[in-house]
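Student: okay, sequence plus prediction incoming.
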Amino acid sequence: MIRILIRKFAEVLLFMLIITFISFLFIRLAPGDPVLTILNVDELSVSQEQVEALREEMGFNKPLLAQYGLWLLDFVRLDFGHSYVTGQSVMEMILTGLPATLELTAGALLIMLVVSVPLGSLAALHRNSWIDQISRILSIIGAAVPSFWLGLIFIDLFGVRLNWLPTMGRDGFLSLLLPSLTLGLAISGVYVRLLRSSLLDSLSQEFIRAARSRGLSERRIFVMHAFRHSLPPVITVFGVSLGSLIGGVVVVEVLFAYPGIGKLVVDAVRQRDYPLIQGYILIMAAFVFVVNTAVDLSYRYLNPEMKLKEREAWS
């Protein structure tokens, strides 16, 4: 385990170095000038001397690699800088919006589990039955419908026509329902089909027939053997698709005016707020790396064969 953690630590250092350089380069090469945004040149009369003075003060007149080096030194000290628009610390702004984003993500994952686990399990246990047919139809619809379109339908139905649920802001549990449903149902379709396929493969394995020959109940066989054996492919896809989930959170937050870091970074992109965009990218990159590391480590529990292979490799 210690060797794995040391290797993961080396990987995260290389990963963060690459992601910081690429994101810094792409942000600086994007169209738009933050200096002009800060000075509000569309509303105020600003001289070229003032523009150049502010650009020199912010370090934009230096070579790109020099700018990256200075930023990297601040990043090593965990200083993400200050927003060009508000003047607030980038870390404080991200930490302020992070709880709302985590709530929305947790709510969406809960909806996904509530929908995909029972539906995928029933579809596998009753293969080619009416339950299986319904699960196929629902999963295809869920995978085909964009999250923003589903969100607009929910806003029109539950917010405008029925007036049951709030459609904007973050004010208690009810305001979390529609965004969570929108994102959770949008990602459930993929996992219903994946879990069904993985369970069918597990139920056809030799160890399942051996467990039945020992007289174990079907419920115990399914929960303790088949379901556990089917989880690694599902968890692998979840780790790979985590970036899409984060992208979905951004779309849903903007759609429902939910005050998370997704909506915050969309505003930052529109205002050319480089430090806030860079901070968001790094936080999300670190989050994705941590989750994928947890996925890798979970294989050791879900698949004991991997632990044996690692021991043989190190011996």
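Tutor: Here it is on my side, so go on.
Student: okay, CA-based contacts and neighbour counts for the rest of this
Tutor: Will do.
Student: so residue 262 sits against residue 249, correct?
Tutor: Yes. The pair residue 262 and residue 249 passes the contact test of Cα atoms under 8 Å, sitting 6.6 Å apart.
Student: next one for the comparison:
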Amino acid sequence: MRVSKVDPATAYAKRAIGNPTELQIENIRSSMGFDKPLLVQYFSWLKGLFQMDLGKSLVSGYSVWDEIWKAFPKTLLIVGISSIIQFISIIVIGSLMFILKNKLIRRLFKVLCIVGISVPSFYISTLFLDIFGVKYNLISVTNNIGFKGSIPPAICLAVFIICFYVPLFYNGLIKESNEDYSMYLRCQGLSEFKILINHLIPNGILGIIPSFLQSIGLSIAGATVIERVFSVPGFGYLIVNSVIERDAPMIHSTVFFLAFFIALMNIIADIINERIEGERS
């Protein structure tokens, strides 16, 4: 933002005045504190953070807090729905790969997972919107709010995570099936299906839960571009608009909360991982 030729003061002056003079831009820059060294601006913002005062948006004029709390629930809804889709899909697809003995089908699943990881989420979102929104008119192209409107972006957000974790979960099932307890269960006469449902899947889930929780934090970041494609007025949409409009107070605060949420999910994942390791030991 500082390297750009259009700084926050210039962007604000053009929106407010239309064709501002250099003197008007300098006066705005001075009144907003953008003329001070970056280190001074940073500590000034940090002081405001501890006082729960993040300033006002340079675009809307409303409090940054109000703008964030208005947008964040929409993103949490998308991420929540996406996480449920991810979790169910990982278990179902991973289990199918384990059950099916056909090597060709397993390789097909692995190829699809590689494709799903490789294709950018914004391309998947655009393609999804073009097919189901424009061509078949099954979903709304704009104003995707509420539970129903959150499902399409949630599906697109889930693709990468599903394709990333399915091979991990499948490998976990293979590993668990080769453990001693699996052999003892087979000796007791339990079918492979019962062993899978009652023992392998629960232990396989425990193996991916810590890193899966970390991915939920990253999904907040991943929703940024997807919300823009689906016109969801959520947290990610707010970040992109703030960057485009050079809305400095909003950029500082949204990036902070994004980092805070990712760090929080990492901490929770570490705590759960320690407990799982403690129980296993």
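Tutor: Structure received. Just so you know, these numbers come straight off a predicted model, no measurement behind them.
Student: shared neighbours of residue 262 and residue 249 of the first structure, which are they?
Tutor: Common neighbours of residue 262 of the first structure and residue 249, counting by Cα atoms under 8 Å, 6 or more residues apart in numbering, are residue 101.
Student: which stretch of the second structure lines up against the top helix by length along the first structure?
Tutor: Ranked by number of residues, the top helix in the first structure under DSSP state H is helix 90-125. Taken onto the second structure by TM-score structural alignment, helix 90-125 of the first structure occupies residues 64-99 there.
Student: now the aligned partner of residue 75 of the first structure in the second structure: which helix or strand?
Tutor: With TM-score structural alignment defining the correspondence, residue 75 of the first structure maps onto residue 49 in the second structure. For residue 49 of the second structure, the host element (DSSP states H and E) is helix 38-50.
Student: buried ones in that helix?
Tutor: residue 45 (16 or more other Cα atoms under 10 Å).
Student: one more: stretch 185-204 of the first structure?
Tutor: Within stretch 185-204 of the first structure, the residues that qualify as buried are 185-200, 202-203, counting by 16+ other Cα under 10 Å.
Student: just checking, which of those residues belong to helices?
Tutor: Counting by DSSP H, these place 185-200, 202-203 in helices.
Student: and residue 300 of the first structure, how far from residue 4 of the first structure?
Tutor: Using Cα to Cα, to the nearest Å, residue 300 of the first structure is found at 11 Å from residue 4 of the first structure.
Student: all helices of the stretch 151-281 of the second structure, in order?
Tutor: 180-187, 192-195, 201-230, 235-244, 248-280 (DSSP state H, counting those that start in this stretch).
Student: how close does the alignment partner in the second structure of residue 162 of the first structure get to residue 99 of the second structure?
Tutor: Superposed on the second structure with TM-score structural alignment, residue 162 of the first structure falls opposite residue 136. Using Cα to Cα, we find residue 136 of the second structure at a distance of 35 Å from residue 99 of the second structure.
Student: pull the contacting residues for the corresponding residue of the second structure for residue 183 of the first structure.
Tutor: With TM-score structural alignment as the matching criterion, the partner of residue 183 of the first structure in the second structure is residue 157. Residue 157 of the second structure is in contact with 79, 82, 121, 219, 222, 223, 226, counting by Cα under 8 Å, 6+ apart.
Student: would you mind measuring from residue 157 of the second structure to residue 84 of the second structure?
Tutor: Between residue 157 of the second structure and residue 84 of the second structure the computed distance is 11 Å (Cα to Cα).
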